[in-house]
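*Asks:* here you go, sequence then predicted model.
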Amino acid sequence: MALLPRAGRACLLLAVAVCLAYAFGRRADAAVKELRVGYYADTCPAAEEIVREAMARALAREPRSVASVMRLQFHDCFVNGCDGSVLMDATPTMPGEKEALSNINSLRSFEVVDQLKDAVEERCPGVVSCADIIVMAARDAVSLTGGPRWDVRLGREDSLTASQEDSDNIMPSPRANATALIRLFAGYNLSVIDLVALSGSHSIGEARCFSIMFRLYNQSGSGRPDPHMDPAYRAALHALCPLAVDQNVTAGMDATPVVFDNQYFKDLVHLRGFLNSDQTLFSDNPFTRVMVKRFSEDQDAFFRAFAEGMVKMGELQNPSKGEIRANCRVANGSPPPPLRNQVAPFRVLDF
C-alpha cells in the first residue's frame, strides 16, 4: 500500500469497503422510519435541552458515566437497529441483551438513562422514545467532554423485545482484530474511515483488566505479551493487572480518559492502546493505519469524521413496529421492573 499514490490508496479503501458491504449484508438499508433534525420541535421542543442538562448533571456526579451512556448507542444500534432494545431488562420469557457476552458485567449507567427518561416524561409524557434519548445522550456525552457537537436526526420507536442471541452473534470482542472489525462495519455500510473514527469513542471512559489479560500474558496463545506494546506502557499495565488481580480493576483507555480529544490515536501510534481491538487498528492493518495516523495529527479531521460516523450509525433501524416506552426497561403493559437500587451494578468494558 505504501507504493500506491494517495488517490490509489483511497480507491483501494473504497473498493474494500464496498466489497465487504455486499458480502456481509447491507443491514443499513433497513432504515424505514422518518428521521429528521427537530423531530420533537412541536411535540416536545425542550427534549434535547432536557437530555443535555441531565447529562451535564451525570457528568458532574461521575465523569465515567457519560462515556458509558455513549457506549449504549453502539450496543443498541448494531443489534437490530437503534431501537432501545439494549435497555430492556430480562424477563422469564425474554433473555435481555444486558446479559449478552459482550455486555454482562460491562455495560453500565442504565440508571442515567432512567433519569433522562424520567426528566423527559415529566415534561412530555409518552412522546420521546428511549432510542432517541440514547442518540441524544451519546452526542451530549461527547460535546460535554470537549468533543464535537452535531445535529441528531430523531423519530425512532422503541422495540417491543430484546435479543440476547443477536447481541451475542454481532458485538465484537475486545480481542477482535482490524480485519474482523472492517468486516463488521462494512456489513452496516460503515466505511474504514467510520470504523477508525468511531473507535475514537474510546477517547473517554475506562476498561477492565479482564479485557487485556490475554494481551499481557498469552497473546494468540503464545504465552507471551502482545509484541505491539510500548515496553514502558506494558510495565505499567503489568503493575495494574498482575495475574492475581481483581480483573474488574479499571484504567483509562487513553492518557486523557475524561477529555474527548485525539489522544487515543496518538497513543495507538506510540503502541499504547489499551484494548487489542484498539491497537490492532494501527499495528495490524495498512488500511486502518492510514486513518489512525491522520487522526493522530489532525483532531479537527477526527471530530468531523466521528460526528459523521455517529449520524450514519444512528440511521440503522429496526423495521418492525415499535412504541414509545413509558419505562425504558420494559415494554408498555409489562409488569414493572425491580426497584432500580436492587439492580446489580454494571462495570464498563470498552468505554
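*Replies:* Right, received. Where do you want to start?

*Asks:* use CA for all of it now, contacts and neighbours both
*Replies:* Fine.

*Asks:* the helices in the stretch 201-350 of the chain, which residues?
*Replies:* Taking DSSP state H, counting those that start in this stretch to define them, one finds helices in the stretch 201-350 of the chain at 213-217, 231-240, 263-269, 276-283, 286-297, 299-314.

*Asks:* take a look at this one as well, against the first:
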Amino acid sequence: MECTNNKHPFVFLFWLVFLTPLVCSQLYYNFYDSTCPNLTRIVRYNVLSAMNNDTRIAASLLRLHFHDCFVNGCDGSVLLDTTSTFTGEKNALPNKNSVRGFEVIDTIKSALEKACPATVSCADILTLAAREAVFLSKGPFWVVPLGRRDGTTASESEANNLPSPFDPLENITAKFVAKGLELKDVAVLLGAHTFGFAQCFTFKARLFNFGGTGKSDPTLDGSLLQNLQNLCPNQASSDTNLAPLDPVTTNTFDNMYYRNLLNNSGLLLSDQALMGDNTTASLVNMYSKWPLLFFRDFAVSMEKMGRISVLTGQQGQVRTNCRFVN
C-alpha cells in the first residue's frame, strides 16, 4: 500500500518519519486511549500480581507472545483451545507441557471485559503482558503499537515448526527471516533467555552424549557442566526437571545472558551457537558490555516481532474469551 505522497519535501519527510509506521501498519500507539484508558494499568497490575505468586511467570509470558507471533502472526491463536472445527496450538510439540501463562491472560481479559467490554483484543493483551513482564523484571520499557485483532483459527502444524533449541543457527535464522526479521533480531531476541528456565531434555545431550560421542559438549563450562549433570541425571525421569537459563540473575532481565555466552555458559546449544557466527558473536560481545544498548535493540526487535502478520481493521475479531472464538 502506498502510504502518502506530497509535493512539499519537508511535509513529506514529517509524515514519513513520524506518521508512516502508524498509517501503514494500522497499529496505533494511542489506539485504546479513549475506549479503554486504564488498559495499561490493568495489565500491569495483573502481571505484577502473577509475578508475586510465581517467579517464573514473567519469562513464560514473554515466551507465550513469541510462540503466538511466529505462528500465523500475532493474532492470539496460541491462546485458543481445541474445538470440533480445529486443533489448537497448545498441544504442538514445542508447546505441550511447556508454554504457560494462559490463566494470567484469562485474568487480564476478565478484568478488561468489566472495564471496557468487547474492546481489547487478546492479541493486544498478550503483547502488552509480554512488555510488562520484561519491564517489571528490570528490563526495558517500550511503547507498544496497538490495534491487533484476534484470529479465528489456530494451526498445530505451524506451531510444530517453531524455532527450536535443537535447530542449528542457520535454521533458526531462516525461520526468523521468513517472518520478516533478520540475523540481528535472532541475536537480540535470544537475549530473552536472560531469565526463565528450560527443561532438561532441551539440553541434556550436551551433558552426556554430545553429537553421539558419548561425552559431554567440550565447549560447555566445566563448573556449569557438573551442576547441570547433578540437576539433570542421565535418565528419562529427569527430562522435565528445570534449569535456569541464566543461573546468575535468574529472574532479572539484564545482559547476563551475553556475558554467560562469552564464558561458554550458554545453557541451550542454540544459544551458545551465537558464538560460532562472526556477526552474532560481535553482537554478543557488544551487548555483554553495553546493557542499555541491548535494552534499546531488544525493544526495537520486540516491536518488529509484534507486527508480524497482524490482523487489523475489520479483519478477525475481538474475542470476549481468549480461549474461544466468539
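*Replies:* Everything's here; your move. Keep in mind that this is a model prediction, so the values were computed, not measured.

*Asks:* give me the TM-score for this pair.
*Replies:* Between these two chains, after superposing, the TM-score reads 0.89 (TM-score structural alignment, normalised by the length of structure 2); 300 aligned residues with a Cα RMSD of 1.5 Å.

*Asks:* nearest to A41 of structure 1, out of the helices of the stretch 201-350 of structure 1?
*Replies:* helix 299-314 (19.1 Å; Cα to Cα).

*Asks:* what angle do that closest one and helix 286-297 make?
*Replies:* On the basis of axes from the mean of the first three to the mean of the last three Cα atoms, to 10 degrees, helix 299-314 of structure 1 is oriented at 130 degrees to helix 286-297.

*Asks:* in structure 2, what residues pair with helix 299-314 of structure 1?
*Replies:* The alignment of helix 299-314 of structure 1 onto structure 2 (TM-score structural alignment) spans residues 291-306.

*Asks:* what comes up buried for the matching stretch?
*Replies:* P291, F294, F295, D297, F298, A299, V300, S301, M302, E303, M305, G306 (16 or more other Cα atoms under 10 Å).

*Asks:* just name the closest of those residues to T107 of structure 2, please.
*Replies:* Distances from T107 of structure 2 to these, taken by Cα to Cα, are shortest for G306, at 21.6 Å.

*Asks:* wait, doesn't that closest one sit right on G76?
*Replies:* No. G306 of structure 2 lies out of contact with G76 (Cα atoms under 8 Å); the separation is 11.3 Å.

*Asks:* so what corresponds to C82 of structure 1 in structure 2?
*Replies:* Checking TM-score structural alignment: C82 of structure 1 goes with C74.

*Asks:* need the contact list for I42 of structure 2.
*Replies:* I42 of structure 2 sits next to I108, A111, L112 when contact means Cα atoms under 8 Å, 6 or more residues apart in numbering.

*Asks:* check which helix or strand covers the nearest residue to E303 of structure 2 once chain neighbours are set aside.
*Replies:* Nearest non-adjacent residue to E303 of structure 2, counting by Cα to Cα, 6 or more residues apart in numbering: V144, 6.8 Å away. Assigned by DSSP states H and E, V144 of structure 2 belongs to neither a helix nor a strand.

*Asks:* got the buried residues of stretch 291-306 of structure 2 as CSV, with distance to F253 of structure 2 columns?
*Replies:* CSV is the format used below for the buried residues of stretch 291-306 of structure 2 (distance: Cα to Cα, whole Å):
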residue, distance to F253 of structure 2
P291, 10
F294, 11
F295, 9
D297, 14
F298, 11
A299, 12
V300, 16
S301, 15
M302, 14
E303, 17
M305, 18
G306, 19
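
*Asks:* nearest to Q315 of structure 2, of the residues you listed?
*Replies:* G306 (16.7 Å).

*Asks:* number of residues surrounding the residue lying closest to the closest one once chain neighbours are set aside?
*Replies:* Leaving out its chain neighbours, the residue that sits closest to G306 of structure 2 by Cα to Cα, 6+ apart is C74, at 6.3 Å. By other Cα atoms under 10 Å, 29 other residues sit near C74 of structure 2.

*Asks:* I'd guessed C74 of structure 2 sits against K304; true?
*Replies:* No. Contact between C74 of structure 2 and K304 fails when scored by Cα under 8 Å: they sit 10.9 Å apart.

*Asks:* how about the contacts made by the residue nearest the centre of structure 2?
*Replies:* Residue closest to the mean C-alpha point of structure 2, counted by Cα atoms, centre = their mean, is F66 at 3.1 Å. The contact partners of F66 of structure 2, taken as Cα under 8 Å, 6+ apart, are M305.

*Asks:* before we move on, back to that, need the helices of the stretch 201-350 of structure 1 in CSV with distance to A138 of structure 1, can you?
*Replies:* Formatted as CSV, the helices of the stretch 201-350 of structure 1 follow (distance: least, Cα to Cα, whole Å):
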stretch, distance to A138 of structure 1
helix 213-217, 29
helix 231-240, 29
helix 263-269, 18
helix 276-283, 20
helix 286-297, 21
helix 299-314, 9
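
*Asks:* of these, which is nearest R52 of structure 1?
*Replies:* Comparing the helices of the stretch 201-350 of structure 1 under Cα to Cα, the one sitting nearest is helix 299-314, at 16.8 Å.

*Asks:* mean deviation (superposed) between that closest one and structure 2, please.
*Replies:* Averaged over the aligned pairs, helix 299-314 of structure 1 sits 0.4 Å from structure 2 after superposition, using mean Cα distance after the TM-score superposition for structure 1.

*Asks:* list the helices and strands that helix packs on?
*Replies:* Applying 3 or more Cα pairs under 8 Å, 6 or more residues apart in numbering; DSSP states H and E, we find helix 299-314 of structure 1 packed against helix 63-77, helix 192-199, helix 286-297.

*Asks:* change it to 6 Å
*Replies:* helix 192-199 (3 or more Cα pairs under 6 Å, 6 or more residues apart in numbering; DSSP states H and E).

*Asks:* quick one: contacts of the helix it packs on?
*Replies:* A305, F306, G309 (Cα atoms under 6 Å, 6 or more residues apart in numbering).
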